[in-house]
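K.L.:
Got a predicted model here, sequence first, then my questions.
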Amino acid sequence: MLSYIHAYHAGNHADIIKHAALSLVIEALKKKDKPFTIIDTHAGSGIYRIDDERLRKTNEFVAGAIADAGIPEIKSYADTARKYAESGEYPGSPALESELMRDCDELILSELHPRAIEELRAAAERFPHKPRIHFRDGYETAIALTPPKTKRGICVIDPSYEDAGDFEKCAETIVKIRKRWPAGIIALWYPLVAHRIMEISMMKERIRAASQKGEPDILDVQLEMRSPAEMTGLASLYGSGMFIVNFPYTIDEKISAAMPKIAETLSARSWSVDTL
């Protein structure tokens, strides 16, 4: 069991790879004047206090290093993280999405955890662009609300992976979304844990097999902080990845350019960017 609850891990290496990739996708969508929709299925609390007792308990916060690293490819993410840090805070994906989107775009958030949903509603009052918030299972939200009214957009899936079933649910949900919303981009965060290698592999293969294009359209980004051999116990997170389905043009080049600098800043063991 991993039980990756956002409030305990805000601003750690997993958040950094997720938010760096997410910011690049949003910036790519903004290159066209047409509006887009962002659906965030497991939104969390939205904004996190750096001195929160939950965050202090894990002591994993490293986002400050990225904010000051001067990595040009992820400048919009770094600037947003720096802005919130001035108030002793870190922006979760909903806050980042709201900061980077435009007035014509739409943000839809879903969260099922009782404490997180209340924190999310309070945080959303401060967002520059107000979202629609659903107190609902994230997988159900993703399927029910796709395709959105606008054909362009991204669905962000970032569950807690409390058990092996979450990997299967992610694959099943993404396959259904692809059928309902062929033009949509899907960004899936996943943990790297030694005892779930089989589940991760099967999840990826099922998603890849459902591709509706004849050429590679999935980007798989990984950041390893430690060797899997060092982290063999239950819930031992040695890194994380982003699976970006139907990725925008040139995103692979920009992520590939940013990852060596991200890895160096975080003293990571290794990184990889693959197209599938």
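P.N.:
Looks like it came in fine.
K.L.:
Only C-alpha atoms from now on, for both contacts and neighbour counts.
P.N.:
Noted.
K.L.:
I'd like to know which elements the helix or strand hosting Leu55 is packed against.
P.N.:
Per DSSP states H and E: Leu55 is located in helix 53-58. In terms of contacts (3 or more CA pairs under 8 Å, 6 or more residues apart in numbering; DSSP states H and E), helix 53-58 is packed against helix 6-9.
K.L.:
What is the subsequent helix or strand relative to the helix holding Leu55?
P.N.:
Next element after helix 53-58 (DSSP H and E): helix 63-67.
K.L.:
Which secondary structure state is assigned to Ser211?
P.N.:
Secondary structure, DSSP: H, G, I helix; E, B strand; the rest coil: Ser211 is coil.
K.L.:
The chain: strands as residue ranges?
P.N.:
Along the chain, counting by DSSP state E, strands occupy 37-40, 47-49, 89-91, 106-110, 132-134, 153-157, 185-193, 218-224, 237-245, 270-275.
K.L.:
dropping in the other structure now:
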Amino acid sequence: MFSYRHAFHAGNHADVLKHTTLIALMKYLTQKDTALTVIDTHAGAGLYRLDGDYTETSGEAQEGVFRLLSEPKAPPAQAPRAQAAPKTVAKPAAAKPASTAAAGWAPALQDYIGILRGLNPQFAETGDVAHLKIYPGSPFIEQQFLSGRDKLKLFELHPTDYKSLSGNIEQLGVGRQVAVAREDGFEALKTFLPPPARRAMVLCDPSYEMKSDYGRVATCMADAVKRFATGTYVVWYPIIPRPEAHDLPRKLKTLAVKASRSWLNATLTVKSSKLTTDTSGEVIRPGLPASGMFVINPPHTLKAELQAALPQMVALLGQDRNAGFTLEHGG
């Protein structure tokens, strides 16, 4: 149960999608004067070293955030529009001088890169990805947008990650604004809905290490919407050759439609999911080829932000001709 460590995956292509979306959500939701309660059901360690043993062992950040930012690549000057249902493939952009890159980023990706710069002063000063050492998990992204009236509830069961998370949050000196608990986030969520100020955002992104996680996510979201229909509910999910993985977004869409709530589903594919073999005939597993973000009650601004950002993610993170994205919405 505790074999999964996000440190192996920090900064991968799924994190780029997840955190770009999360930043756009937090930026919008914290603009209002009314207090916001943010609940992170599977918080992880909060901060990760991109030059640490875990990340360097997996190499996933190299195909994620480092690939996104490495020279001489730059975002497309004009991003193509997404299609609602079928997969839309954005072709890689031609290389551009690094000096022109900043002007071409979609606003949501500019905000994502801004968060990275804030945690990595040398990277901010030089633009050299060799100085990109610290990567924020969702708790640190969420906390950076909070005002004094807002609250952040973090749940993490893994004993080592819970200890790291507690220490990382303590260093922020934010007092009672951020609460960390070693509890099952699926169950703990029930005690906080509805929130006192009637405004909440919930991020649910378990490891999906166990097949039962898929069913628990769907059940958890159904219960949450029943308890507090107007909250913003955000689910990250992997797209892998497993029936449960493909059923989850369909279940979430059905849930939203039945509850008469608006919804948005964004996916990012970077490579084929097919197994291949090397010269000796040994099977090579592709790793995670794609992931998605499903949002119930999304802000009205989110669709346009992702329409601009997703083609750039495909152009810079895509590894083969199967790379593409989808962006669906309804309600």
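P.N.:
Perfect, I can see it now. What you see is a predicted model, and the numbers here were worked out from it, not measured in a lab.
K.L.:
Just give the TM-score of the two.
P.N.:
After superposition, the two chains reach a TM-score (TM-score structural alignment, normalised by the length of structure 1) of 0.90; 273 aligned residues with a CA RMSD of 2.4 Å.
K.L.:
Who are the contact partners of the counterpart of Gly153 of structure 1 in structure 2?
P.N.:
Following TM-score structural alignment, the counterpart assigned to Gly153 of structure 1 within structure 2 is Ala200. Counting by CA atoms under 8 Å, 6 or more residues apart in numbering, Ala200 of structure 2 touches 36-39, 231-232.
K.L.:
same check, this time on Glu168 of structure 1
P.N.:
199, 203.
K.L.:
Quick one: map it onto structure 2.
P.N.:
Match for Glu168 of structure 1 (TM-score structural alignment): Gly215.
K.L.:
thinking again about what came up before, any idea how far the nearest residue to the match of Gly153 of structure 1 once chain neighbours are set aside lies from Leu268 of structure 2?
P.N.:
By the measure of CA to CA, 6 or more residues apart in numbering, the closest residue to Ala200 of structure 2 outside its immediate chain neighbours is Thr37, 4.6 Å from it. Distance of Thr37 of structure 2 to Leu268 of structure 2, given as CA to CA, to the nearest Å: 28 Å.
K.L.:
One more: Gly167 of structure 2?
P.N.:
For Gly167 of structure 2 relative to Leu268 of structure 2 (CA to CA), the value is 33 Å.
K.L.:
Next: Ala259 of structure 2.
P.N.:
26 Å.
K.L.:
So those two - more neighbours on which side?
P.N.:
Neighbour tally, Ala259 of structure 2 and Leu268, criterion other CA atoms under 10 Å: the higher count belongs to Leu268, 30 against 14.
K.L.:
Next, count neighbours for whichever residue in structure 2 pairs up with Ala257 of structure 1.
P.N.:
With TM-score structural alignment as the criterion, Ala257 of structure 1 lines up with Ala308 in structure 2. Ala308 of structure 2 has 20 neighbours, counted by other CA under 10 Å.
K.L.:
Let me see the contact set for Thr141 of structure 1.
P.N.:
Contacts of Thr141 of structure 1 (CA under 8 Å, 6+ apart): 41, 110, 134.
K.L.:
Map it across to structure 2 for me.
P.N.:
Thr141 of structure 1 maps onto Ala188 in structure 2, by TM-score structural alignment.
K.L.:
distance of its match from Leu154 of structure 2?
P.N.:
Counting by CA to CA - Ala188 of structure 2 and Leu154 of structure 2 are separated by 10 Å.
K.L.:
and for those two, which residues touch both?
P.N.:
Contact criterion CA under 8 Å, 6+ apart; residues shared by Ala188 of structure 2 and Leu154: Thr41.
K.L.:
Can you tell me what sits against stretch 19-27 of structure 2?
P.N.:
108-109, 111-112, 138, 141-142, 145, 293, 298-299, 302, 305-306.
K.L.:
repeat that with 7 Å
P.N.:
Contacting residues not belonging to stretch 19-27 of structure 2 are listed as 108-109, 112, 138, 141-142, 145, 302 [CA atoms under 7 Å, 6 or more residues apart in numbering].
K.L.:
so where do the helices sit in the stretch 1-150 of structure 2?
P.N.:
Here the stretch 1-150 of structure 2 has its helices, by DSSP state H, counting those that start in this stretch, at 13-29, 53-58, 65-69, 101-104, 107-119, 121-126, 138-144.
K.L.:
Can you check which of these gets nearest to Pro196 of structure 2?
P.N.:
helix 13-29 (16.0 Å; CA to CA).
K.L.:
Mean distance between the closest one and structure 1 after superposition?
P.N.:
By mean CA distance after the TM-score superposition for structure 1, the fitted helix 13-29 of structure 2 averages 0.7 Å away from its aligned residues in structure 1.
K.L.:
Need the distance between the two termini of stretch 50-59 of structure 1.
P.N.:
10 Å.
K.L.:
hmm, I was thinking of stretch 33-51 of structure 2
P.N.:
39 Å.
K.L.:
Output the residue interval of structure 1 matched by it.
P.N.:
Using TM-score structural alignment, stretch 33-51 of structure 2 pairs with 33-51 in structure 1.
K.L.:
Please tell me how far that stretch is from the chain's geometric centre.
P.N.:
Stretch 33-51 of structure 1 sits 9 Å away from the centroid of its parent chain (CA atoms, centre = their mean, to the nearest Å).
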